[in-house]
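K.L.:
with the input below, show me the fold.
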Amino acid sequence: MKTHLKFLVILLLSGTMTFGQGQENYTPSQSNLEARQWFQNAKFGMFIHWGVYSILGDGEWVMQTQKIPIKAYEKLPTFFNPIEYDAKEWVKMAKDAGMKYITITSRHHDGFSMFDTKATDYDIVDGTPYGKDVLKDLADACRAEGIKLFFYYSLLDWRDDNYFPRGRTGAEIPGRSETGEWDKYIAFMKVQLTELLTNYGEIAGIWFDGHWDQKDWDGKKFGKLNVDWHYDEIYKLIHDLQPQCLIGNNHHLAPIEGEDFQMFEKDLPGKNTTGWGTDASDVGNLPFEVCETINGSWGFNLQDRKHKSKKELVQYVIKAAGHGSNLLLNVGPMPNGKIQEEHKESLKEVGEWMRVNGETIYGTKQGPIPPSDKMASTQKGKIVFLHLLDASETEVFLKDFNKKIKGIKFYKDETSVNYKKNKSGLSIQIPEARLDSIDTIIEVTLK
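P.N.:
Presented below is the predicted three-dimensional model:
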């Protein structure tokens, strides 16, 4: 058994815990502000959902959806042996796709840790025949290739007795105790976060998920929060250990003090097409990130046939950038450690597009033309990149476009584009032969 000395020490030191919900009076360090700027410019990252749940091939929520008893689920690690895992291959795949960072699940809702932790034996090093720290290998590979590394960390836990009171999910999983000590659970998380920010070099960010599990839900909106997550302590701990480390929390709310970027799950900023996302009124002023799956699942799902096309994926990158946001595109590796061939092919296709057109995405800000399903705009200095996503329209009218124009041409082409500008707006004519089936890019140079 591992020693739980660190766990006990932090628990004792934590003392009486306050009930603040953010890092009060948080002032970002200079290194944090620089990291935020880097993040805003990066625009494209890889999300990786990987854990013992991949063995069952039914997504990362399989413990909940199939109501698997804890004792039965605990058998999974004993035959999790991803001998074909190659961190260098993963990182090269992400880099070739044009991605600038990777966010990987260090611990998901099933409570299994994919790293070497002293807080529990329920981890990949102590609980599996593989016996190696996959996050250590990934951190080394990222560092070698200049790719930034973020750790996803689940706030909720379907296994730990001290995750009590119980949240909205996991209630029907057999074998859960009806008692627990919340403060011990908070202390446990502090130990693990300390390890993640101490043992793997510089970490670009922590990506929290699960806050919503402790909020009432009436089927239409979230209600009151039933616990204190101690963000005042947790966020301070992270920023004290690595001041540049960016904190994001997938709570579907306006940013909480101490957070450094705002994420939007399966939705563009403020759209909330899911019904449980972030409303437009809760969109803050921090850097944005949209997360989406390459198919229909986060974790490996053997039956998933909802694989997105090249057009869908490229246009998602464009639409996210048109909202001034990054896109974090997810893959769910198989239990053997390999990434599905379909995913690899899609990443290759997106990478080919980004190598040609990445200038219109990386380092840009949201352009002056409001994004829609038909178009998006990004801007870099005096140049506006107009991305036309509807290949059927040969004339585009931009209402109330009152900026002074120096010239308009096709991107990477000296060919001028015909346009007319008056008090009503800007009309641009596109020859049918010049329309691209995925994205016709027009370069507008402002005076």
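K.L.:
only C-alpha atoms for contact and neighbour calcs from this point on.
P.N.:
OK.
K.L.:
now do the end-to-end distance for stretch 242-255.
P.N.:
End-to-end span of stretch 242-255 (CA to CA, to the nearest Å): 20 Å.
K.L.:
report the buried residues of the longest helix seen in the chain.
P.N.:
Of all the elements of type helix in the chain, the one with the most residues (DSSP state H) is helix 341-357. Neighbour counts over helix 341-357 (16 or more other CA atoms under 10 Å) mark 343-344, 346-351, 354 as buried.
K.L.:
name the residues that touch it?
P.N.:
For helix 341-357, contacts defined as CA atoms under 8 Å, 6 or more residues apart in numbering pick out 93-94, 96-98, 294, 307, 309-310, 313-314, 331.
K.L.:
just the buried residues of those residues.
P.N.:
Neighbour counting by 16+ other CA under 10 Å classes 93-94, 96-98, 294, 307, 310, 313-314, 331 among the contacts of helix 341-357 as buried.
K.L.:
element containing F150, please.
P.N.:
strand 148-154 (DSSP states H and E).
K.L.:
which strands or helices does the following helix or strand past that strand pack on?
P.N.:
Counting by DSSP H and E, the element after strand 148-154 in chain order, helix or strand, is helix 182-196. Contacts of helix 182-196 with other secondary structure elements, assessed using 3 or more CA pairs under 8 Å, 6 or more residues apart in numbering; DSSP states H and E, are made with helix 5-14, helix 231-241.
K.L.:
how about those, which one is nearest F300?
P.N.:
helix 231-241 (29.9 Å; CA to CA).
K.L.:
alongside the first, I'd like the structure of this one:
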Amino acid sequence: MQGNQKMKTLLCSVLISSGLSSQAHNVSEGYQKPTDPLVVRNLEQWQDLKFGLFMHWGTYSQWGVVESWSLCPEDESWTQRNPEHGKSYVEYVKNYENLQTTFNPVQFNPEKWAEATKKAGMKYVVFTTKHHDGFSMFDTQQSDYKITSSKTPFSKNAKADVTKEIFETFRKDGFKIGAYFSKPDWHSDDYWWSYSPPKDRNVNYDPKKYPGKWDKFKTFTFNQLNEITSRYGKIDILWLDGGWVRPFHTIDPKVEWQRTIKVEQDIDMDKIGTMVRRNQPGIIVVDRTVSGKWENYVTPEQAIPEHPLSIPWESCMTMGDSFSYVPNDHYKSSQKIIETLVKIISRGGNYLMNIAPGPNGDYDATVYERLNEISGWMDRNQSAVFATRSIAPYHEGDFYYTQAKDGSTVNVFHLNEKTEYKAPETLTFTIPESFNPKSLIIPGISSKIHWKKNGDTVEVKLPAERSKLRYALVIQMKK
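P.N.:
Purely as a prediction, here's the structure:
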């Protein structure tokens, strides 16, 4: 199949741009194009959005540690535990789960987030309703391990159901709404059964040996997803994480982390998917790394494919070094964020940038600085970013290409990753095949632009006004 070959190309060419190995998911092969016309339409609209907000947030933000993974008994760099939080594994887990009793993010203000991210050009949001640790950031009736429990101080706040507040606020601001949900639940006794200690990230018993217990977990998961998709208004994307919870026959032995799956963990995605589509007609379902009809787009993590893909895809990458809140995190520069966006959209993808709120319920001050800086660039160049698709030659040297969906405009981005961006006096670049430019502008420059076409190239002379352009320059050519 052509889809298989496309995904094999992606697997071979993905560049991991971060050391966060805990998050380094391989992308599954065998993409299946959705046939439901409502899903197809939603997916087309989603591909127009290009820039989205990801938010990992939970009780773990109080310790400033990686989300959930320190509970996992695998001996990896990202699962290490601070002895100050517990000298033994049992003590650590107890103290981690006790973070529920001190979680009180009183500065939580989703209107502030929506305003800042919308100005920066973000057009959809994916929020972690529940990560692998099992702590629900929504008002589930299936568990008391949740932000709205009386055990949690923030439950007394009028905005205690943060998922509700975030979804309603961002929806009013025109964002598409995405619900992240972890299929594994390390707090559930029906996933990590207290009868035995957990061995790794996987279920710690054999579901075939104890089918009744596994059925209880499937019901628990189904009920929580039913709550999210029936009680929280219009939801456009269901973003399912924890790809080790999957039918055993779907395991790819070439993928290292999938080789650790030793037992059947079929959670019945057909039943779940049918239910969520009944609750939310046209919803995009992303069963990450599990190829088939429930993985409507693919999601390389902390990575960008080297080559364009003809299937819907999204890179989820962090603004800082971590998906979760870390005090004094190192946030990427505005120029780096824009360069990343340009690379992703030139290859036909979307950029889902993660920003992690802190334990007080707000972003770090540096985040707002970055968003404000990005907003100025986006104001000038948004027509080259949104509702665009990839076009050959895609990328040549410091030049990256997109085109308007109707093919009327080609956008050429010029970057300089080695230093702070300064537009040169002259730019020469290849014209896409069969495109004959009749006019040329550079957003942000009002002076006359002198340019000429030489065969399959264009040479542009930039006026002195170019000195005010920051981060990246955009040339827009129309037929």
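K.L.:
right, and the helix or strand after the longest helix of structure 1?
P.N.:
Downstream of helix 341-357 of structure 1, the first helix or strand assigned by DSSP H and E is strand 365-366.
K.L.:
following that next one in sequence, what is the next regular element?
P.N.:
Assigned by DSSP H and E, the successor of strand 365-366 of structure 1 is strand 375-380.
K.L.:
for that following strand, buried residues please.
P.N.:
Those would be 375-380, for strand 375-380 of structure 1 by 16+ other CA under 10 Å.
K.L.:
between those residues, which is nearest I234 of structure 1?
P.N.:
For those, the minimum distance to I234 of structure 1 (CA to CA) is 35.5 Å, reached by T378.
K.L.:
quick one: contacts of stretch 205-221 of structure 2?
P.N.:
With CA under 8 Å, 6+ apart as the test, stretch 205-221 of structure 2 has contacts from 142, 183, 188, 190-193, 196, 263-265, 267-268.
K.L.:
that should have said stretch 243-256 of structure 2, apologies.
P.N.:
Taking CA under 8 Å, 6+ apart as the criterion, the residues outside stretch 243-256 of structure 2 that touch it are 26, 183-184, 202, 258-259, 261, 263-267, 287-291.
K.L.:
buried set for that stretch?
P.N.:
Of all the residues in stretch 243-256 of structure 2, those buried under the rule 16+ other CA under 10 Å are 243-247, 251.
K.L.:
the aligned residue in structure 1 for W63 of structure 2 and H109 of structure 1, how far apart?
P.N.:
Taking TM-score structural alignment, W63 of structure 2 has L56 as its aligned residue in structure 1. Separation of L56 of structure 1 from H109 of structure 1 (CA to CA) stands at 15 Å.
K.L.:
cool, M46 of structure 1 as well?
P.N.:
For M46 of structure 1, the distance to H109 of structure 1 - CA to CA - is 20 Å.
K.L.:
repeat for P370 of structure 1
P.N.:
With distances taken as CA to CA, P370 of structure 1 is found 37 Å from H109 of structure 1.
K.L.:
ok, those two, which is more surrounded?
P.N.:
More crowded of P370 of structure 1 and H109, by other CA atoms under 10 Å: H109, with 22 against 13.
K.L.:
return the residues in contact with the counterpart of that one in structure 2.
P.N.:
Under the alignment (TM-score structural alignment), H109 of structure 1 pairs with H132 of structure 2. Each residue near H132 of structure 2 by CA under 8 Å, 6+ apart is listed here: 68-69, 182-186, 242.
K.L.:
quickly find the element holding H132 of structure 2.
P.N.:
For H132 of structure 2, there is no enclosing helix or strand under DSSP H and E.
K.L.:
on that earlier part again, can you pick the most crowded of the contacts of H132 of structure 2?
P.N.:
Counting by other CA under 10 Å, top hit in those: P184 with 27 neighbours.
K.L.:
do I have it right that that one meets G242?
P.N.:
Yes - using CA atoms under 8 Å, P184 of structure 2 is in contact with G242, at 6.0 Å.
K.L.:
am I right that K420 of structure 1 falls within a strand?
P.N.:
Yes - under DSSP: H, G, I helix; E, B strand; the rest coil, K420 of structure 1 sits within a strand.
K.L.:
what residues are up against the residue mapped onto it from structure 2?
P.N.:
Aligning on TM-score structural alignment places K420 of structure 1 opposite K453 in structure 2. Taking CA under 8 Å, 6+ apart, we find K453 of structure 2 in contact with E459.
K.L.:
what of I203 of structure 1?
P.N.:
148-151, 197, 242, 245.
K.L.:
of those, which are still contacts in structure 2?
P.N.:
Counting by both residues aligned by TM-score structural alignment, their matches' CA atoms under 8 Å, structure 2 reproduces these contacts from these: 148-151, 197, 242, 245.
K.L.:
circling back to that earlier point, format the buried residues of stretch 243-256 of structure 2 as TSV; extra columns: distance to I237 of structure 2 and secondary structure.
P.N.:
TSV is the format used below for the buried residues of stretch 243-256 of structure 2 (distance: CA to CA, whole Å; DSSP: H, G, I helix; E, B strand; the rest coil):
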residue	distance to I237 of structure 2	secondary structure
G243	17	coil
W244	20	coil
V245	19	coil
R246	20	coil
P247	22	coil
I251	24	coil
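K.L.:
take those and write them to a markdown table, including distance to F127 of structure 2.
P.N.:
Shown next, in a markdown table, are these (distance: CA to CA, whole Å):
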| residue | distance to F127 of structure 2 |
| --- | --- |
| G243 | 18 |
| W244 | 21 |
| V245 | 20 |
| R246 | 22 |
| P247 | 26 |
| I251 | 27 |
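K.L.:
and which of those is nearest to P424 of structure 2?
P.N.:
Closest approach to P424 of structure 2 among the buried residues of stretch 243-256 of structure 2 (CA to CA): G243, at 46.2 Å.
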